[in-house]
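[1] model the structure of this input:
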Amino acid sequence: MGVLVNSKYAIISAVRNEAEIIKSTLNSVVHQELTPHKWVIVDDGSTDGTTQILKEYEREYSWIEVIEKNDRGHAKLGGGVVESFNVGLKEIDFRTIDYIVKLDGDLEFESDYFKSLISKFENNPKLGIASGLTYFKSSNNSLVKENAPLHYAIGPSKVYRVSCFKEINGLVQDLGWDVIDVIRAQSLGWETRNFPELKLLHLRPMSSKAGIMRGRFRNGLTDYLTGYHPLFLTARSIYRLFHYPYIFGGIMIFSGYVYGQIKVRKQLVTATEKKFIQKQQLKRLLGIKPVRK
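    Here you go, the predicted model:
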C-alpha cells in the first residue's frame, strides 16, 4: 500500500544559531515529494543570522511559520528543545493532520524521505513512532552510521502518529524526552522503530552541539533518568569504548549514569515504565530481539 492521498503531516522544529547549516534542512523540506501541511519553526533566540534566513523561506512558502523567542543567552539542551517544540505545538490543529514531526535544523535528506516514512505508518497501523537513521561524514567523506537499536526512533527526526502522540501525553520537558516517549508508546502497545534505509545526513554528530564529551556524559545521565538497568548501562558503556570518541566516550557515559545515581536520584519514569524498559534491556542482553516486520 502506498501513501494515502489524504495523509497529512505537520513539522515542528526548534532551532538556535544554525545559520551555517539551516539552509540544508530548509531545502530538504521544501523539496519533499509529500509537502508538509504546515511547518512551524521556533527560533530560540538565534543571534547569528538564522532568523533572517528563516524569514526568507517564510515569505516564499505559505505553509512555513516562524516563531521568534527571546534570547535566553544560552542553549538549553534537552528540556529546552521540548519547551520550544511545545511553543510550536500550540500552532498545530490536530484535526487537520495524521502525523506530527519533530525535526532538528541540522539534517539533510532525500526528497522522498517523508513520503517513504509515512508509507511505513500506512502499512502498519500499530506503528506509533518512527524515524530514519542518521549518518555523518567522516574525515575521508564516507558516511558513518550513528548506531541506534532498531526499536528506537531517533531524536533528531521523529514522526508520531497523532493518536499515539496523544496517548503518551506529548513529550516530557527534560533530558531523556526522546527515550521516555518510546518507552511509553511501547508500554501502551505501540510499535516504535527506525528504518536505516531512510538516511538522514547529520551535519554535526549526535550529542555534539555542546561538545561530544559533554554529550556522552549527558547520554549517561539521561540513561539514569530514564531508568536504564545497571547491567545494560555497563554493557553500553563498554560498547562505546570502541567507538568515537574512543575510550573516553564510554567512560563519560558511565560517569553520567553514576552522577545521576549520586546527585539526582529522582528518575523521570514511573515504576511500571522502569520495570518495562529494564525487562526489555535484559532480553536484549540475552540476545532476545523483538520481531520486526
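
[2] from here on, just use CA atoms for contacts and neighbour counts.
    Will do.

[3] residues contacting the helix or strand hosting Phe232, please?
    Assigning secondary structure by DSSP states H and E places Phe232 in helix 230-240. Contacts of helix 230-240 from elsewhere in the structure, counted by C-alpha atoms under 8 Å, 6 or more residues apart in numbering, are Asp223, Tyr246, Ile247, Gly249, Gly250, Ile251, Ile253, Phe254, Tyr257, Gln281, Leu282, Leu285.

[4] of those, which pair is most distant in space?
    In terms of C-alpha to C-alpha, these reach their longest pairwise distance at Tyr246 and Leu282, which sit 25.4 Å apart.

[5] which helices and strands sit right next to whatever helix or strand Val101 lives in?
    According to DSSP H and E, Val101 maps onto strand 99-103. Identification of packing neighbours for strand 99-103 by 3 or more C-alpha pairs under 8 Å, 6 or more residues apart in numbering; DSSP states H and E yields strand 9-15, strand 157-161.

[6] out of the ones you listed, nearest to Glu191?
    Shortest distance between Glu191 and those, using C-alpha to C-alpha, is found for strand 157-161: 10.8 Å.

[7] and Ser7, what does it touch?
    Going by C-alpha under 8 Å, 6+ apart, the list of residues near Ser7 reads Ile97, Asp98, Tyr99.

[8] of those - the most surrounded one?
    Neighbour counts for the contacts of Ser7 were taken using other C-alpha atoms under 10 Å; the highest belongs to Tyr99, with 24 neighbours.

[9] do I have it right that that one meets Pro36?
    No. Counting by C-alpha atoms under 8 Å, no contact exists between Tyr99 and Pro36, whose distance comes to 9.9 Å.

[10] okay, and the common contacts of these two?
    Between them, Tyr99 and Pro36 share the contacting residues Lys8, Tyr9, Ala10, judged by C-alpha under 8 Å, 6+ apart.

[11] run this one through as well so I can compare:
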Amino acid sequence: MISLICAGGKFLPSGAIDPGKIEIFTRQRANFSNVNVIEVEEDVPFIMEAARKARGEYLLFLLGPARFMEGFERIFSDAMERPYPVLVFSDHMEGGTPRRLYDYRGDITERFPMGYVLGVKKSVLLELGLRPEFKRAYLYDFRLRLEERGGKIIRLREPLYEVPLSGGSGGLLASFSYLNYPPELEREVEKAFKDMLKRRGAFLSGGIRKVIDGDGEVPISVIIPVRNRARFIGKALDSLMRQTFVDFEVVITDTGSTDGTKEIIAEYAEKDRRIRPIFVEGGTLAEALNLCVRYSRGRYVAQLDSDDEYTPDALEVAFGAMEKHPEAALGVSYYEVIDEEGGLIEELGVVRHLEFDRNNILRTEGAGALRIWRRSVLLKLGLFDERNFPDFGEDYDMVLKAVESHDLVRIHRVLYRYRKHGGSSDITTEEERKINLKTLARKAAMERRKLINRAGLIARGLPAS
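    Model prediction:
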C-alpha cells in the first residue's frame, strides 16, 4: 500500500486512486473510506503524525493538487524499493503539456525542480525525521540530510500525474526566485543550507587573506567579450563614453562577428584611443575574457557584457569603493533590468543580492553586477576556467574562488543595466545545462572549502577529521 500525504495544504488528489491500494492523509474533511484527517495546522507535525499512522510502506508527499495516472503507485513503489535511502520524483503533465524535469546531479540549492510529488520509504522518513524548526524548508533540509546518509535522488522519466498550468515564468531571472522570498523563508533556507555546509566541513568562518595588489598603467580596464552584437555594442560603448571617470581603457575581444559588430568597434576605436580592440576568429566566452585580461593594463578590471550598459557614474563609484577597501578582491554593485530599447523594466525592480555572504553565495546564482576586480587577483586565481565553463558560469566560478580567501566589497548603488532580450545567454542557454554547470562550480568549491578548513585545523594542531 502507498500512503499519500497532502503536505502542501487542504486538498485531495484525484485520478487513478484505488482505495484498496492507496490511503490519503489530509487536513480537509472528506467522506471517503481511504481518507484520514489529521487536524494539525503546521506541516511538519502533520506529516510526521501521518507517517506514524500510515499503513503503507511507501509515502508520497503531495505538494499541490494532482491527478494521478494509471499505474503510478506501482512505478513509484518499484523506484523506492532500493537497499539505500532514496527520494523519488517524476516527470508530469502540466496543463495538458508534458513537463520534462532533469536528472539530479547533486544540486545543493533549494530551487532544483522536482515537481509536486515526492516519494520516500516510511522507514527512511521516520529514521531521519523532519526538523520541527522549519515551517517551509523542511523538505529541502530533508533532501540534504538524506544525501549525507548515502541516499540517492531518483528521477522517473514517465509522467505519472497532472497538475494545472502554473503560469510560472521561465528564462530571465527564473532561477533568481529566491530574490523575492519572504524574509522568514530566506532565513529558513539559509539555515538549512549553512547547517549542511557545517556538517560537510565546507562552511567558511575565517581565513581571509591580504590582497597583494599590482601596479597598472591605467586605473581601470573595462573588458568586453563580444560576438554578433551589432544591435547593442554601440549602446554599451556609448555608456562608457558618458562616464564621469575618464582615466580608463576598454579592451574588446571580438571572436568572429559576422553581423557588422567588428566594423562598429573599429569605428569607435578610431574616434577614441582608449578603446583597444582585439579581433580573433573563434573562441569561447571564457577565452575571450582571458584574452581581454591578459591584454589589459589596468590596476582594476571591470566587466561589461556587450549587450549591457553602465550608469554614468559607474566607474567613478566602483573605483572609489575599491580604493577605500584595499583588502577586497572585487567589488560588486546593484543592477537594474532594461528592455531592448533601454527602458527600465520596473516590475523586476533593482537586483541587490542582499542575501550575499561568502557561504550563502554557494546556493545563490551570483553576487551581482557591476563586477570590478583587482587584476592581480584574477591572475593569481588562474583567470577564467576555459575547460569547464567555456560559455556559461565562468564568472560565477571565479567569484566562488575569490571569496574563499578574499573579501568582496558590496557597492550599494545601481551601477549596471542588464538588458533583457531574446539573444541573451541567460535566455539561449538551456536550463538543464545552466543547472549542471552551476552544480559543477559548487561541487568544486565545496571540495576546495573542505581543504581550506582541514588546512586550518592542521595549522592549529587539531585533527583534520
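
[12] about what we covered before: from the middle of its chain, how far away would the helix holding Phe232 of structure 1 be?
    Relative to its parent chain, helix 230-240 of structure 1 has a centroid offset of 21 Å by C-alpha atoms, centre = their mean, to the nearest Å.

[13] flag every buried residue along that helix.
    When neighbours are counted by 16 or more other C-alpha atoms under 10 Å, the buried residues of helix 230-240 of structure 1 are found to be Pro230, Phe232, Leu233, Thr234, Arg236, Ser237, Ile238, Arg240.

[14] quick check, nearest of these to His202 of structure 1?
    Scanning the buried residues of helix 230-240 of structure 1 for proximity to His202 of structure 1, where the rule is C-alpha to C-alpha, the winner is Arg240, at 19.2 Å.

[15] quick one: Lys209 of structure 1 is in a helix?
    No. Counting by DSSP: H, G, I helix; E, B strand; the rest coil, Lys209 of structure 1 is not found in a helix; it is coil.

[16] next, the contact list for it, please.
    Going by C-alpha under 8 Å, 6+ apart, the list of residues near Lys209 of structure 1 reads Gly215.

[17] could you pull out the strands for the stretch 1-150 of structure 1?
    Taking DSSP state E, counting those that start in this stretch to define them, one finds strands in the stretch 1-150 of structure 1 at 9-15, 38-44, 64-69, 99-103, 107-109, 127-137, 143-145.

[18] in structure 2, what residues pair with the longest one?
    For strand 127-137 of structure 1, the aligned range in structure 2 is residues 328-338, judged by TM-score structural alignment.

[19] distance from the matching stretch to structure 1 after superposition?
    Compared with structure 1 after the fit, stretch 328-338 of structure 2 shows a mean deviation of 2.0 Å (mean C-alpha distance after the TM-score superposition for structure 1).

[20] contact partners of that stretch?
    Surrounding stretch 328-338 of structure 2, the residues in contact under the criterion C-alpha under 8 Å, 6+ apart are 211, 318, 321-322, 344-346, 348-353, 367-374, 377, 402-403, 406-420.

[21] would CSV of the strands of the stretch 1-150 of structure 1 with distance to Asp178 of structure 1 be doable?
    CSV is the format used below for those (distance: least, C-alpha to C-alpha, whole Å):
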stretch, distance to Asp178 of structure 1
strand 9-15, 14
strand 38-44, 19
strand 64-69, 23
strand 99-103, 10
strand 107-109, 17
strand 127-137, 11
strand 143-145, 19
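
[22] Leu26 of structure 1 and Ser138 of structure 1, how far apart?
    Computed as C-alpha to C-alpha, to the nearest Å, the Leu26 of structure 1 to Ser138 of structure 1 distance reads 23 Å.

[23] of these two, which one has the most company?
    Leu26 (17 against 10).

[24] in which helix or strand does Asp78 of structure 2 reside?
    With elements taken from DSSP H and E, the one containing Asp78 of structure 2 is helix 72-80.

[25] where does that helix end up in structure 1?
    Under TM-score structural alignment, helix 72-80 of structure 2 has no counterpart anywhere in structure 1.

[26] mind listing what's buried along that helix?
    Within helix 72-80 of structure 2, the residues that count as buried by 16+ other C-alpha under 10 Å are Phe72, Glu73, Phe76, Ser77, Ala79, Met80.

[27] for stretch 169-176 of structure 1, same thing?
    Of the residues in stretch 169-176 of structure 1, those buried by neighbour count under the rule 16+ other C-alpha under 10 Å are Gly170, Leu171, Val172, Gln173, Asp174, Leu175, Gly176.

[28] quick check, nearest of those to Phe217 of structure 1?
    Distance to Phe217 of structure 1 across the buried residues of stretch 169-176 of structure 1 (C-alpha to C-alpha) is lowest for Leu175, with 11.9 Å.

[29] pretty sure the closest one is touching Gly80, no?
    No. Assessed by C-alpha under 8 Å, Leu175 of structure 1 is found out of contact with Gly80, at 9.0 Å.

[30] what about the counterpart of Val15 of structure 1 in structure 2, how many neighbours?
    Under the alignment defined by TM-score structural alignment, Val15 of structure 1 is paired with Val226 of structure 2. For Val226 of structure 2, the tally of surrounding residues (other C-alpha under 10 Å) stands at 24.
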